[in-house]
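**Student:** can you look at this prediction? I've put the sequence above it.
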Amino acid sequence: MKTIAVIGLGNMGGPMAANLAKEFNVRGFDVSDKARAALDAPTFDTAEEAAQGADAVLTMLPNGELVKKVIGSLLEADNGEKLYIDSSTIAVSDAREVAQMVQEAGSHFVDAPVSGGVAGATAGTLAFMVGGEEEAFAAAKPYLEVMGRSITHCGVSGNGQAVKACNNMILAVHQIVLAEALVLGERLGLDHQAFFDVVSNATGNSWALSVNAPVPDVVPGSPANNNFKPGFASALMLKDLNLAMVSAEETGTDTVLGKIAAEQYAKFVDSGHAGLDFSAIINEVRAKGQ
């Protein structure tokens, strides 16, 4: 049985590690004692100890600088050939820098960010978008299949992060325009259920409505039914939008609606709503024009 070290056992990494432990030997590390204690698998005091002797390393960390620091430290501590899978959401340029660093050390790397949130991580139904060489993708796939329902090879290193940024920019725009349409419907006297029944079966349908409807009692399981307790927090949406804006600037791409979405979520987060689900932005729309 192969061994995989999981570095980062937070809201996403913890359940991902738990699913991996069903099929592989898992060695875990997190800076949080609580996160380490929650994992029903061996944990260690340092990332380097956790990765020692492992066939693969999965990182799920908050930002690109930390990913570079941790993987750099692991490469220095153990120069044996390994597969590195980074499922953090980081800049495309950071992912490509890490890929080069890993390859120069004689190991293999894929960037494999995810979609599906905590619920998907727990259920093992995440969608993985993967960048990296074919050989590295083939090696990573058995691990990813334990954690996800959809695994797509998107091309060279960094392309997983690229498509994640593009996808979430679309999602943010959808969620905002859906909020605007719902509030407009409310003010015209339209019932939420009638709105949903028509739009979910018409050309205006989207994941933002059919799965993440920002009004209660329409879609079972949507955060709106639980005071917008996050499946995907507004702070994380803002992080992803900012990464998309960095890529847009680097490539000279005029993302008009993406820029508006980034500005709207920045205001929403700055006003104290970072911990709410990103669909809670409907409350900001309702507060305007009254």
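**Tutor:** On my side now, so go ahead. Not measured: the values here are computed from a predicted model.
**Student:** going forward, measure contacts and count neighbours with C-alpha atoms only.
**Tutor:** Noted.
**Student:** between the two ends of stretch 268-276, how far is it?
**Tutor:** 10 Å (C-alpha to C-alpha, to the nearest Å).
**Student:** buried residues in that stretch?
**Tutor:** Going by neighbour count (16 or more other C-alpha atoms under 10 Å), the buried part of stretch 268-276 is 268-269, 273-276.
**Student:** just give me the neighbour total for residue 286.
**Tutor:** 16 (other C-alpha atoms under 10 Å).
**Student:** report all helices and strands that the strand or helix carrying it contacts.
**Tutor:** Element membership for residue 286 (DSSP states H and E) is helix 281-287. Judged by 3 or more C-alpha pairs under 8 Å, 6 or more residues apart in numbering; DSSP states H and E, helix 281-287 is in contact with helix 159-187, helix 256-268.
**Student:** which one of the ones you listed lies nearest to residue 12?
**Tutor:** When these are compared by C-alpha to C-alpha, helix 159-187 sits nearest residue 12, at 15.9 Å.
**Student:** show the subsequent helix or strand relative to the closest one.
**Tutor:** helix 192-199.
**Student:** and that following helix, what does it pack against?
**Tutor:** Using 3+ C-alpha pairs under 8 Å, 6+ apart, helix 192-199 is in contact with helix 159-187.
**Student:** may I see the buried residues of the helix it packs on?
**Tutor:** In helix 159-187, counting by 16+ other C-alpha under 10 Å, buried: 159-166, 168-169, 171-176, 178-180, 182-183.
**Student:** outside of the helix holding residue 286 itself, list whatever touches it.
**Tutor:** Residues from elsewhere that reach helix 281-287 (C-alpha atoms under 8 Å, 6 or more residues apart in numbering): 176, 179-180, 183, 214, 265, 268.
**Student:** next up, a structure to set beside the first:
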Amino acid sequence: MSRIAFLGLGHMGLPMALNLVKAGHEVHGFDLVPAAIEAAQAAGITIASSGADAVAGSDVVITMFPAGKHVISAYQDELLAAAAPGTLFIESSTIAVDEAQAAHALAIAAGHRNIDAPVSGGVVGAENATLAFMVGASDEDFAAALPLLEAMGKRIVHCGGPGLGQAAKVCNNMILAVSQIVVGEAFVLGERLGLSHDALYDVAANASGQCWALTTNCPVPGPVPTSPANREYQPGFAGALMAKDLGLALKAIEQTSTDARMGRLAQELYATFAAGEGGGRDFSGIITDIRDGQV
């Protein structure tokens, strides 16, 4: 079993770290937020005095940070220098492709190994160890990381070399965002045409309109009892996070000169949604702004 430094013990990071403990690994955690440290201690995670302290003596370092700038800064300021030679760094934050590649280059230059392994599946997936991991790595490093990823997730896909895990994540979330918007639009249109939510759901869920945004994250109460719509759009996956991920998609669209009009529009709509009350609500809650004509 491995000694693992887990840095970033928020809503996603803490249950991921706990699943590694359940799998028999020795986990030393750290977070800059006192409330996150308190929650991790209460859950039984060993807390280090700093990120560098957690990394020292660890075989593997997993980071789950808010943005790419935090990853690069942490790598440069303390983590890479504190790690033993050849330490495997697993970067599971959702960051830009070029930031993932920059982090990889920094780790390699410091004598370490690095993979990007962003996740999909939300807090429920993190708690139940059913996350999907999209991995950018060499074949050797992917094989080394696989047992750890399998302790936290159900589906692990090797997407290619460094940065390509993040590339898959940004493309996937662009698909999801566009789907969630159009599902919301369809329900609002159905309401105004006199269709009940159940009738529209029963048709679309069993016809060509079927998609995850409908059958799992249904944006209206009733048809899918476990969807955020049945708990007043408590996330789940917050609108602010979707807006952030679409910002990464927009950056990639512009860097590659891709004609992605739906992706651009989704980014615009979610930026508006997140700037209002939608920032802390589940991203499926954008249907309420669609109803009110606010996006």
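**Tutor:** Everything's here; your move. What you see is a predicted model; the values in this text were computed from it and never measured.
**Student:** if we can go back for a sec, could you dump the helices and strands packed on helix 281-287 of the first structure to CSV with distance to residue 129 of the first structure?
**Tutor:** Output for these, formatted as CSV (distance: least, C-alpha to C-alpha, whole Å):
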stretch, distance to residue 129 of the first structure
helix 159-187, 5
helix 256-268, 20
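**Student:** among those, which is nearest residue 250 of the first structure?
**Tutor:** The closest of those to residue 250 of the first structure is helix 159-187. By C-alpha to C-alpha, the value is 12.2 Å.
**Student:** okay, angle between that closest one and helix 192-199 too, please.
**Tutor:** Relative orientation of helix 159-187 of the first structure versus helix 192-199 (axes from the mean of the first three to the mean of the last three C-alpha atoms, to 10 degrees): 130 degrees.
**Student:** can you tell me what part of the second structure helix 159-187 of the first structure aligns to?
**Tutor:** Counting by TM-score structural alignment, helix 159-187 of the first structure falls onto residues 164-192 of the second structure.
**Student:** report the mean deviation for that stretch after fitting onto the first structure.
**Tutor:** Superposing on the first structure places stretch 164-192 of the second structure at an average distance of 0.5 Å from its equivalents, by mean C-alpha distance after the TM-score superposition for the first structure.
**Student:** what's the matching range in the second structure for the helix holding residue 286 of the first structure?
**Tutor:** With TM-score structural alignment as the criterion, helix 281-287 of the first structure aligns to 286-292.
**Student:** contacting residues for whatever residue of the first structure lines up with residue 52 of the second structure?
**Tutor:** If you follow residue 52 of the second structure across to the first structure using TM-score structural alignment, you land on residue 48. Residue 48 of the first structure is in contact with 73-74, 77-78, counting by C-alpha under 8 Å, 6+ apart.
**Student:** ok, back up a step: can you list the buried residues of stretch 268-276 of the first structure in a markdown table and add distance to residue 8 of the first structure?
**Tutor:** Below are those laid out as a markdown table (distance: C-alpha to C-alpha, whole Å):
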| residue | distance to residue 8 of the first structure |
| --- | --- |
| 268 | 27 |
| 269 | 24 |
| 273 | 25 |
| 274 | 21 |
| 275 | 20 |
| 276 | 22 |
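**Student:** which among these gets closest to residue 206 of the first structure?
**Tutor:** residue 276 (20.5 Å).
**Student:** from residue 10 of the first structure, how far out is that closest one?
**Tutor:** 17 Å.
**Student:** what's the match for residue 83 of the second structure in the first structure?
**Tutor:** Using TM-score structural alignment, residue 83 of the second structure pairs with residue 78 in the first structure.
**Student:** and for that match, the neighbour number?
**Tutor:** Residue 78 of the first structure has 15 nearby residues by other C-alpha under 10 Å.
**Student:** now the nearest residue to it once chain neighbours are set aside: how far from residue 200 of the first structure?
**Tutor:** Closest residue to residue 78 of the first structure apart from its sequence neighbours, by C-alpha to C-alpha, 6 or more residues apart in numbering: residue 52 at 6.9 Å. Distance, residue 52 of the first structure to residue 200 of the first structure, using C-alpha to C-alpha: 50 Å.
**Student:** and what of residue 86 of the first structure?
**Tutor:** Per C-alpha to C-alpha, residue 86 of the first structure is found 35 Å from residue 200 of the first structure.
**Student:** tell me which of the two has more neighbours.
**Tutor:** Taking neighbours as other C-alpha under 10 Å, residue 86 of the first structure and residue 200 compare with residue 86 leading, 26 against 16.
**Student:** got the contact list for that one?
**Tutor:** Contact analysis of residue 86 of the first structure by C-alpha under 8 Å, 6+ apart lists 58-60, 67, 109-113.
**Student:** need these in TSV (columns: distance to residue 144 of the first structure).
**Tutor:** What follows is the contacts of residue 86 of the first structure, written out as TSV (distance: C-alpha to C-alpha, whole Å):
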residue	distance to residue 144 of the first structure
58	10
59	13
60	13
67	19
109	13
110	11
111	12
112	9
113	11
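**Student:** which of those residues fall in helices?
**Tutor:** residue 67 (DSSP state H).
**Student:** now for the contacts of residue 86 of the first structure: which two are most distant?
**Tutor:** The largest separation in the contacts of residue 86 of the first structure, counting by C-alpha to C-alpha, is between 60 and 109 at 13.9 Å.
**Student:** those two: which has the busier surroundings?
**Tutor:** Between residue 60 of the first structure and residue 109, counted using other C-alpha under 10 Å, the more crowded position is residue 109 (29 against 25).
**Student:** aligned partner of residue 214 of the second structure in the first structure?
**Tutor:** In the first structure, residue 214 of the second structure lands on residue 209 (TM-score structural alignment).
**Student:** is it true that its match touches residue 200?
**Tutor:** Yes: counting by C-alpha atoms under 8 Å, residue 200 is a contact partner of residue 209 of the first structure at 7.0 Å.
**Student:** now do the helices in the first structure.
**Tutor:** Using DSSP H, helices in the first structure cover 13-20, 33-38, 47-51, 64-77, 92-104, 117-123, 134-147, 159-187, 192-199, 207-210, 234-251, 256-268, 281-287.
**Student:** and among those helices, the most buried is which?
**Tutor:** Each of these was given a mean neighbour count from mean count of other C-alpha atoms under 10 Å, and the largest, a mean of 25, is that of helix 13-20.
**Student:** residues in the second structure matched by that one, start to end?
**Tutor:** The alignment places helix 13-20 of the first structure over residues 13-20 of the second structure (TM-score structural alignment).
**Student:** how much does the matching stretch stray from the first structure?
**Tutor:** Relative to the first structure, stretch 13-20 of the second structure is 0.5 Å off (mean C-alpha distance after the TM-score superposition for the first structure).
**Student:** list the contacts of that stretch.
**Tutor:** Under the contact criterion C-alpha under 8 Å, 6+ apart, stretch 13-20 of the second structure has outside partners 6-9, 26-27, 29, 40, 43, 45, 64, 126-127, 129, 148, 151-152.
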